[in-house]
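Q: Let me see the structure of the following:
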Amino acid sequence: MGDHRCVSRLVVSSAIYWTCTIGCAFADSFVGGHIFDAITKRPVAGADVYVEYSSRRIGAAKSDGDGVYRVPFVMPSTIPATAFATITASGAGHAASTENLQIMDGSSGAVKDLELYPIGLLECRSQAEHSVIIGNFLPPSPAGTLSDLSRRIAKSLEFSLKTRLQAVHLILDKQPSFEPCESAKPATSKLGAGYAKALKADAFVDGDVSHDKRLLGYAVSFYVSDAYDFFPDPQLASNRNLELDTPSAVSVSDETHLAVLASIAAGLAKRKDCATALQVISVGERLIEEPITSSNALRADYFAQLRKGCEEQLPNVGLRKTTK
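A: Purely as a prediction, here's the structure:
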C-alpha cells in the first residue's frame, strides 16, 4: 500500500515537473481555444502553440485531438496595464500563423480561436475588394507543354469578362481581380465555397482540362463556387475549344461567365452595394438566352433572386432589366 502511494506521488511529481518545463507551474495567465483548418473548418490536432512577449517565449503547448489548446504563461511584473504579446500556431501541413494577443492587467485568461492555412494558401488570400480565385486545374494527359494552368485560365477570364463589365461602365475599383492560386487543390469540388471564404474572394474556380485531337484548343470544365452560399452546389460550366496558349484570345463560354457574374453580384449585394450589383446583374441577364433553356434556367433564377433583393433595397434606382 505504501509503495502504491509512493509511486502515485512520483507520477504526480513527474507530471508537475514536465508541466513546469513549458512554463505552466507558476503561470499567472493563460490563453486557450480551438485550432481549425481555415478551409475545412476541421480541428487541427497536435498543433504547436506558443506565446511570446518582447521576443521572448513565455509559454507553449500542443492542441489535443479535438484541436483544443491551452497555453499558461507568466508575464513580467513590470508590464503596463494593457500589454500585447503574440500567439503563434503551426501544424503538420499547415503554415505558421501569428496573431496579436491583448493582455489586460488583472485578467487571468483569454479565449482565442485560431485558423491555420494549408501550406501554400496563405499567400493566396486576396487583397482586392472583389476577386475571383482560380485554383488548380487538372491538366490533360499527357500534359505536353501546357503549364501554369491557373495563371492561363485567370488571364482568359480576366480578358473576356472584364470586356463585358466595361460595357456597363463599371468603375475600375468595382471590377473584380482574377488571381491564380495553383496550390489551391480541393479534394472535392464541394470544398470550393470554403476556399472562396478563406481566401477572401467572391468566387473560387477550379476544374479540369482535356485535349481532343479533333479540336484546335482544349476542352475545359469549370467548377464555380461562391463565398456567400448563394449556389447550393458548385456550378459546372463547360468550354469546348479554348486556345489556352494565347489567353488574351480565348472566348470563354457564356455559361462560365454567368456563374462568375452571379458570384460577384452576390458579393456586392452582401456588402450593401446594390447599385453596382444591379449593373453586374444586367450583364448576366444579357447573356441569358431567350427562350430560357434548361442549361441556364437555374442561373436565370439566381439573377432574378438577386435583382429582386436589390430592387427591394433600392426601389427607385431606375435600373430595369435589360432586354436584347
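
Q: contacts, neighbours, all on C-alpha from now
A: Fine.

Q: thinking A61 is in contact with G32, fair?
A: No. Taking Cα atoms under 8 Å as the definition, A61 is not a contact partner of G32, at 9.9 Å.

Q: shared neighbours of these two, anything?
A: Y69, R70, V71 (Cα atoms under 8 Å, 6 or more residues apart in numbering).

Q: Narrow the residues you listed to just the buried residues.
A: Among the shared contacts of A61 and G32, the ones that count as buried by 16 or more other Cα atoms under 10 Å are Y69, R70, V71.

Q: Could you check which helix or strand contains the last one?
A: Using DSSP states H and E, V71 sits within strand 68-73.

Q: can you give me the strands for the stretch 51-200 of the chain?
A: Ranges of strands in the stretch 51-200 of the chain, per DSSP state E, counting those that start in this stretch, are 56-62, 68-73, 82-91, 94-104, 109-111, 114-116, 131-138, 177-180.

Q: just the ones you listed: most buried one?
A: By mean neighbour count, with neighbours taken as mean count of other Cα atoms under 10 Å, strand 131-138 ranks first of these at a mean of 25.

Q: among the strands of the stretch 51-200 of the chain, which is nearest F204?
A: Proximity to F204, assessed across those by Cα to Cα, is greatest for strand 131-138 (4.9 Å).

Q: Report all helices and strands that the closest one contacts.
A: Packing partners of strand 131-138 (3 or more Cα pairs under 8 Å, 6 or more residues apart in numbering; DSSP states H and E): helix 149-166, strand 177-180, strand 203-210.

Q: contacting residues for the residue nearest to S150 when sequence neighbours are not counted?
A: Spatial nearest neighbour of S150, chain neighbours left out: P180 (5.1 Å); criterion: Cα to Cα, 6 or more residues apart in numbering. By Cα under 8 Å, 6+ apart, P180 lies in contact with C124, I133, I134, G135, S150, R151, A154.

Q: Next, the second sequence, to be compared with the first:
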Amino acid sequence: MLMVGLTGGIGSGKSAVAARLAGLGAVIVDADQLSREVVAPGTEGLAEIVAAFGDRVLGSDGALDRAALGALVFTDEPGRRALESIIHPRVRTRTAELVAAAPPGAVVVNDVPLLVESGLGPTYHLVVVVQTALSIRLERLTRDRGMAPAEARRRIAAQADDARRRAAADVLLTNDGTRDELHRAVDALWADRLLPYAVNLRDRRAADLPLPEQVEVDLPRPERVLVDPPRSERVVVGPPRPEQYARLAARIHRAVTPADLRIDYLGSMAIPASDSADVIDIQLTVPCLGDADGALAEQLADAGFPRLPEPARSAARWPERVHGSADPARPVRLYVREAGWPGGRP
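A: Just a heads-up that it's a prediction; the model follows:
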C-alpha cells in the first residue's frame, strides 16, 4: 500500500485536505484523533498522565483537560518529553493496527501535525505539505478557533517554519485561495500521482515504463474508477533537486539492511542548476553484487524503487542492478553496484 504523510502548520487547512482525500477513497489515520483516543477516560494512558502531572490536568467530567495540560508542558521541556513518552508509543501502536487493517493496495494518508518536527518523512513514500500564508493562518485561528492573536502567533512559532516544511515536501499544496481551488488541487494530486503511484507500487512497476491508456484501480470502497495516466501539466512541482535527493536517500537508508550502505548522488543532476534530463541518478553500493538480489530488491520495491529489466550490456561491462521509481512525478535511476568495481565508484 502507498503510505502518504500529510502535514501542515496550525491553521493551514490540513484537515480540509485530509477530508477531501477521504472522500476520494484514501484511508485516513489521524494522529491528533488517535492522541485523544489513547488518553480517553478509563485508559491506561490517562492514568499515566494523571500520575505524572496530577489531578489538575483533569476536567470536572474526569476527562483530560488538554488546555490545562498544554499550559503546563508548553514551556517545560522535561514535562513535554514525559508527556510524549506516554502518548507517542500508544499512537504508534494504534497507527500500526489501522494500517494493517487497510485493504491491500490502499492509499493510506497519515495526518501528522508534527511530521517534520518529529523527522518522520522517510517513513512515508510521499510527504504532502499544506502551506498557507501567515496572515491567512492567523485570521483562521482567531476567527474559527477563538484564539487571541498573540496566542495564535505563539502556537505558529512553536512549530516548524515554512522553509523546513518545504524541504520535507514531495508535494506542496498552497491553500491561500478558496475551498474549491483547494479541492481541485487535491483531486489532481489524487488522480495524477497518488493513485498511479499506488498501482505501480502494488505491481512492482516503474512509472516511466509504458502505461496502458487507462489504469483501473480498486479503491477501498465499493465503486471502481478509471484514472487517466498522469498529465505533466498537472504535476505539482517539488523542491530543488538536492532536497529531493536527500529525501530519496533517507527513504532508501531506512528501507534497506544494513542501514549503513553507502549512497551517492550521481550524474549531471547532481550539479546545481544543471539542464540535464529530470531524472535523479542514485548509486547504492553493496559489499557483493549478489546482495542486490533477494531481500534487498524486495526492500527497495517496497520503498517505491522496483527493479528494472537488466540490459545485456550491463551484465557484460558494468555489473549492476538498476531500479526505477514507482512515483509518476519523480523519475529516478537507482544503480546498485558492488564496492570496488569501476562502475561502483562515484
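
Q: Can you calculate the TM-score here?
A: TM-score for the superposed pair, counting by TM-score structural alignment, normalised by the length of structure 1: 0.28. Supporting figures: 149 aligned residues with a Cα RMSD of 6.4 Å.

Q: can you tell me how far the residue nearest to S150 of structure 1 sits from G192 of structure 1?
A: In this view, P180 of structure 1 and G192 of structure 1 are 14 Å apart by Cα to Cα, to the nearest Å.

Q: can you give me the strands in structure 2?
A: Under the criterion DSSP state E, strands of structure 2 are mapped to 2-8, 27-30, 107-111, 126-131, 171-174, 215-218, 224-227, 262-266, 280-286, 320-323, 332-338.

Q: for the first one, packing partners?
A: Spelled out, it's strand 2-8 of structure 2. In this structure, strand 2-8 of structure 2 packs against helix 14-24, strand 107-111, strand 126-131, helix 195-203, with contacts taken as 3+ Cα pairs under 8 Å, 6+ apart.

Q: Could you do the third one as well?
A: Where contact means 3+ Cα pairs under 8 Å, 6+ apart, strand 107-111 of structure 2 is packed against strand 2-8, helix 14-24, strand 27-30, helix 31-37.

Q: hmm, 6 Å instead?
A: Judged by 3 or more Cα pairs under 6 Å, 6 or more residues apart in numbering; DSSP states H and E, strand 107-111 of structure 2 is in contact with strand 2-8, strand 27-30.

Q: Quick check: the closest residue to Y265 of structure 2 other than its chain neighbours vs D32 of structure 2, distance?
A: Leaving aside its sequence neighbours, Y265 of structure 2 sits nearest to I282 (Cα to Cα, 6+ apart; 4.9 Å). From I282 of structure 2 over to D32 of structure 2 the distance is 36 Å, taken as Cα to Cα.

Q: Compare those two (neighbour count), which wins?
A: Using other Cα atoms under 10 Å, the more surrounded residue of I282 of structure 2 and D32 is I282, with 23 against 13.

Q: what about E181 of structure 2, how many neighbours?
A: Count around E181 of structure 2 with other Cα under 10 Å applied: 13.

Q: ditto for the one 5 residues further on
A: Here the neighbour count serves as a burial measure; for V186 of structure 2 (other Cα under 10 Å) it reads 19.

Q: Buried residues in the biggest helix by length in structure 2, which are they?
A: For structure 2, the helix that runs over the most residues, judged by DSSP state H, is helix 77-101. By neighbour count with 16+ other Cα under 10 Å, helix 77-101 of structure 2 contains the buried residues G79, L83, I86, I87, R90, V91, R94, T95, V99.

Q: Other residues contacting that helix?
A: L34, S35, V73 (Cα atoms under 6 Å, 6 or more residues apart in numbering).

Q: just to revisit the earlier point, okay if I get the strands of the stretch 51-200 of structure 1 as CSV plus distance to A259 of structure 1?
A: Formatted as CSV, the strands of the stretch 51-200 of structure 1 follow (distance: least, Cα to Cα, whole Å):
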stretch, distance to A259 of structure 1
strand 56-62, 42
strand 68-73, 38
strand 82-91, 35
strand 94-104, 31
strand 109-111, 39
strand 114-116, 29
strand 131-138, 11
strand 177-180, 14
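
Q: Please name whichever of the ones you listed is nearest to D37 of structure 1.
A: D37 of structure 1 lies closest to strand 114-116 among the strands of the stretch 51-200 of structure 1, at 5.1 Å (Cα to Cα).

Q: Distance-wise, check E243 of structure 2 relative to L138 of structure 2.
A: Distance of E243 of structure 2 to L138 of structure 2, given as Cα to Cα: 29 Å.

Q: Who has more neighbours out of these two?
A: In this view E243 of structure 2 and L138 are compared by other Cα under 10 Å, and L138 has more residues nearby, 23 against 16.

Q: what are the ranges of the helices in structure 1?
A: Counting by DSSP H, the helices of structure 1 are 2-21, 149-166, 192-198, 254-270, 274-287, 297-313.

Q: So what angle separates the directions of the longest helix of structure 2 and strand 2-8?
A: 150 degrees (axes from the mean of the first three to the mean of the last three Cα atoms, to 10 degrees).

Q: What is the neighbour count of C6 of structure 1?
A: C6 of structure 1: 11 neighbours (other Cα under 10 Å).

Q: Same question for H4 of structure 1.
A: H4 of structure 1: 9 surrounding residues under other Cα under 10 Å.

Q: quick one: contacts for it?
A: By Cα under 6 Å, 6+ apart, the contact list for H4 of structure 1 is empty.

Q: repeat for L172 of structure 2
A: Neighbour list for L172 of structure 2: V129 [criterion: Cα under 6 Å, 6+ apart].
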